[in-house]
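*Asks:* Please work out how this folds:
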Amino acid sequence: MLLTALLDPADLDDALVTPEGRFARHDLLGWAASIAADIAGAPIVAVHATPGAPTIAAITGALLAGVPVVPIPPDAGVLEREHILRDSGAALLLSDVPGEGVPISRAARATTVPAEPVSAAPALVLYTSGTTGKPKGVVVSRAAIAAGLDALAEAWEWTAADTLVHGLPLYHVHGLVLGALGPLRIGGRLIHTGRPTPEAYAQSSGTMYFGVPTVWSRIAGRPAAAKALAPARLLVSGSAPLPATVFRSLAELTGQAPVERYGMTETLITVSARATGDRRPGQVGLPLTGIETRLVDESGAALPADGSTIGQLQVRGTTMFDGYLRGGAVDPAPLTDGWYATGDVATIGPDGWHRIVGRASTDLIKTGGYRVGAGEVEDALLLHPAVREAAVIGMPDPDLGERITAFVVLDGRAVAESDLIAFVAERLAAHKRPRAVRLVGELPRNAMGKVQKTRLKG
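*Replies:* Sure, this is the predicted structure:
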């Protein structure tokens, strides 16, 4: 049973709190069951995934009905939206936009819940953008979601006594699978703030808070808001690397270091720090229960877990996706003996702790015969008191192969590019220093706060 807590006969008042109101568990179940009755038998449905209770009810209804559901970002452009609807073959669109599809918000509540679908059935189709081509529909099964949430419940000691607070989008793994389906499986209360602002987080009383690095950076920049989170037992950061400076600021202001974790749409969450134990800046922890990881080189040969060797990260286990949706059929996941090539490069220490260097395509720089992780150079730049943000990439160079190039956002103080190069050279090996520094007003980011390095190369 995927949504175990939602179907628990022991009701919970205010199981869901959003800007639209407060919903008891039985009310959310009746709402979702009413939607399930409307879409029963559909091959696949789409949801206009605005941040709030209607999206949670709509996706819950689809899961109850056993109908695969495709969340569509509310800010998707016309071409992206048309591609998702056409590519997925969605037979219905759940939306509160008048005249657009099947209405989500309604007074009707149903009392009959459909039988539980088989665990191997597809649950979600999440569209994710790669480095080339149009977004691809990642098919994730009910079994994978259940395994992933159960592993996180174990790692984070997440129980029905917890109140989770976040304001993340409801069309990604972080905000939707962890942030919405997590409480519906594990139990407890969910407070979705609509937007993930420092003020909204500070005004919501929770035991767990989810955020992406941009959210945590803004909270750390407002000490009063950060200190309001001190009673919580877990602050979780993911979807992009958390700068060490933000990690340390949060630890100082809240009295606890944040928990970092790693995953992707195709694998869900696979590696995380634990609720009890170490939390290390720049590292994402240990494999979750049911997950194995390894590092390989370009030829596929195994690399040592010595904490310094950088390799391509592969994972396998219970949370892998089924494949990509194409033309109404599912192309099987590209696995080799169960291993999925994440496209990320990482190091693994002798104690099993993982450090994600970045994407192999943009964050592993081959310069002058050396392999340099962009993240290490970025961390060194961020130690400079005038540097607020930094992104490092390799640019083509006729002599070196790739030239280490840093894009830096300053905090308002004037610093010469040559001084920043010298600053890094004092702290890292000479071949790791940037050969060029470009001062910019901001770094290009996507909706989840990830720096879009491919746009820096343009």
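
*Asks:* drop to CA atoms for contacts and neighbour counts, all remaining ones
*Replies:* OK.

*Asks:* need the contact list for the residue nearest to residue 181 when sequence neighbours are not counted.
*Replies:* Distances taken as C-alpha to C-alpha, 6 or more residues apart in numbering place residue 3 nearest to residue 181, at 7.4 Å, with adjacent residues excluded. By C-alpha atoms under 8 Å, 6 or more residues apart in numbering, the residues touching residue 3 are 181, 184, 185.

*Asks:* Same check on residue 268?
*Replies:* For residue 268, the contact set (C-alpha under 8 Å, 6+ apart) comprises 145, 148, 173, 319, 320.

*Asks:* To compare with the earlier structure, here is another sequence to fold:
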Amino acid sequence: MPLLTALHEAADLEAAVTAPDGSLSRHELLDRAGRVAAEIAGAPIVAVDATPSLSTIVAVTGALLAGVPIVPIPPDAGVLERRHILEDSRAALILPDFIPLNPGKSEVSAALVLYTSGTTGAPKGVVISEEAIAADLDALAAAWQWTPDDTLVHGLPLYHVHGLVLGILGPLRLGCRLIHTGRPTPANYAAAAGTMYFGVPTVWSRIAADPTAAKALEPARLLVSGSAPLPPSVFDGLATLTGQSPVERYGMTETLITVSTRADGERRPGQVGTPLPGIATRLADESGAPLPADGETIGHLQVTGPTLLDGYLRDGGVRAPDLVDGWYPTGDVATIAPDGWHRIVGRASTDLIKTGGYRVGAGEVEDALLLHPAVREAAVIGTPHADLGEQITAYVVGDPVTEQELIAFVAERLAAHKRPRRVRHVAELPRNAMGKVQKGLLSSD
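*Replies:* As a prediction, the model looks like this:
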């Protein structure tokens, strides 16, 4: 069965795909994508300048029809990042303008190669198969009751899993309408009249701060948040203003989406639900030994199932991922409750703080800080400390409030060892295009 099932089999819909530069019916999209496919047939791999536009959607669709792996390039990529992606992928040409390149030999069988930054080194090309994408979209369709009757609205970048795989390929496989708003502003979301909305926490925070826009989303049946933790205050604000709590989910480029709240199930602030059908998860300690799913113990999250990457692009081929007995080590730390609900603490490298013999999750401290009326945003990291090993250091955006007041505020709500030792006020937190705080850019001096 082809990945883009609805494109081939569903009835034609006028304005099936809408972007800031126009709309296409399914037949029009298939016709334009078919012409792209004919032009690039036989190419080993191609890149696309992934602007939020119909041209990007047509290019990606055409590459999939041709069976040619496609590499999305962020439109805001700097000169060095762009050069690295093109040289590392060995793309033969750049769509949508069919700009020829001089690639080396490339032997890759995949649907997408998505470049993602790790903790060190240049971005790595993650090789994802059609089978993995199909398995993930079908599992999400079941979890979210996603049907052809839906209209999906989002304004997310088209070079990540969230905006591209879920936000573009999802409608083309499942048959629903798609409206890409260009920019994910509260006004654009409010005007779109969708049944499903995708957003990152920054988007939902701005909507929760705009009661008029939030009220306009009340008729929608599903508000989905992902790509970064959603602050409980935003979760509660959306529930109050729209009449429904958002659905949260968890995933990463290498695994696609693996854990989610269900459309017809409970929704808990600060938690991302249970594994999707076909997915299994487990926790391990630093030595790889299993940890209990008791809702309290923080461990390294490992995932297995049909949505895993094929590997990483390397020297024109694919290097298999480093699995642990078939399990993918996500690099994230989490807790799993006895009922299977997951709480993502964050990245092991930045969000698991080892202080004075204790293991503290940064997210728990951030949530406590956000309860203070003067704090609008918070990021917590561990910084070197001669006695404790690491001390808990918080960076906050908000109204003037003393360091000692915030330290005492957290100490009243959490165990004493979880209180920040330092609190620093900043004008803004560094974030990437998906709204994730880039904690590596926070000063540790």
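
*Asks:* mind listing what's buried in stretch 317-327 of the first structure?
*Replies:* Of all the residues in stretch 317-327 of the first structure, those buried under the rule 16 or more other C-alpha atoms under 10 Å are 317, 318, 319, 320, 321, 322, 323, 324, 325.

*Asks:* Okay, the residue of the second structure positioned farthest from its centre and residue 410 of the second structure: tell me how far apart.
*Replies:* Centroid-distance maximum for the second structure: residue 387 at 36.7 Å, with C-alpha atoms, centre = their mean. Computed as C-alpha to C-alpha, to the nearest Å, the residue 387 of the second structure to residue 410 of the second structure distance reads 21 Å.

*Asks:* who's in contact with whichever residue in the first structure pairs up with the residue farthest from the centre of the second structure?
*Replies:* Using TM-score structural alignment, the partner of residue 387 of the second structure in the first structure is residue 399. Listed by C-alpha under 8 Å, 6+ apart, the contact set of residue 399 of the first structure reads residue 368.

*Asks:* repeat for the one 10 residues further on
*Replies:* For residue 409 of the first structure, the contacting residues are 387, 388, 389, 390, 439, 440, 441, 442, 443, by C-alpha under 8 Å, 6+ apart.

*Asks:* Which of those residues are conserved in the second structure?
*Replies:* Retained in the second structure (both residues aligned by TM-score structural alignment, their matches' C-alpha atoms under 8 Å) from those: 387, 388, 389, 390, 439, 440, 441, 442, 443.

*Asks:* Restricted to strands, list the residues you listed.
*Replies:* 387, 388, 389, 390, 439 (DSSP state E).

*Asks:* most neighbours, which of these?
*Replies:* residue 390 (25 neighbours; other C-alpha atoms under 10 Å).

*Asks:* So the nearest residue to that one once chain neighbours are set aside: helix, strand or coil?
*Replies:* Among residues not flanking residue 390 of the first structure along the chain, residue 408 sits closest, at 4.5 Å (C-alpha to C-alpha, 6+ apart). Look at residue 408 of the first structure: counting by DSSP: H, G, I helix; E, B strand; the rest coil, its state is strand.

*Asks:* To which residue of the second structure is residue 408 of the first structure aligned?
*Replies:* Looks like residue 408 of the first structure aligns to residue 396 there (TM-score structural alignment).

*Asks:* Please tell me how far its match sits from residue 301 of the second structure.
*Replies:* Distance from residue 396 of the second structure to residue 301 of the second structure, by C-alpha to C-alpha: 28 Å.

*Asks:* Which residue of these two possesses the greater neighbour count?
*Replies:* Taking neighbours as other C-alpha under 10 Å, residue 396 of the second structure and residue 301 compare with residue 301 leading, 26 against 23.

*Asks:* and stretch 94-103 of the first structure, which residues are buried?
*Replies:* So stretch 94-103 of the first structure, judged by 16+ other C-alpha under 10 Å, has buried residues 94, 95, 96, 102, 103.

*Asks:* Please compute how far that stretch lies from its chain's middle.
*Replies:* Mean-position distance between stretch 94-103 of the first structure and its chain equals 28 Å (C-alpha atoms, centre = their mean, to the nearest Å).

*Asks:* what does stretch 225-232 of the second structure give?
*Replies:* For stretch 225-232 of the second structure, the distance to the chain centre is 9 Å (C-alpha atoms, centre = their mean).

*Asks:* Also stretch 136-150 of the second structure?
*Replies:* 17 Å.

*Asks:* same deal with stretch 409-426 of the first structure?
*Replies:* From the chain centre to the centre of stretch 409-426 of the first structure is a distance of 31 Å (C-alpha atoms, centre = their mean).

*Asks:* rewinding a little: right, and the residue nearest to residue 390 of the first structure touches residue 440 too?
*Replies:* Yes - Residue 408 of the first structure is within contact range of residue 440, at 5.9 Å (criterion: C-alpha atoms under 8 Å).

*Asks:* what's stretch 226-242 of the first structure aligned against in the second structure?
*Replies:* Under TM-score structural alignment, the match for stretch 226-242 of the first structure in the second structure covers residues 214-230.

*Asks:* what's in contact with the matching stretch?
*Replies:* 144, 162, 186, 189-191, 193-201, 204, 207-208, 238, 241-252, 263, 269-270, 344, 434-436.

*Asks:* May I have the distance across that stretch, first residue to last?
*Replies:* Terminal-residue distance, stretch 214-230 of the second structure (C-alpha to C-alpha): 16 Å.

*Asks:* And for stretch 369-377 of the second structure?
*Replies:* With C-alpha to C-alpha as the measure, what separates the two termini of stretch 369-377 of the second structure is 8 Å.

*Asks:* That stretch aligns to what range in the first structure?
*Replies:* The aligned range for stretch 369-377 of the second structure is 381-389, by TM-score structural alignment.
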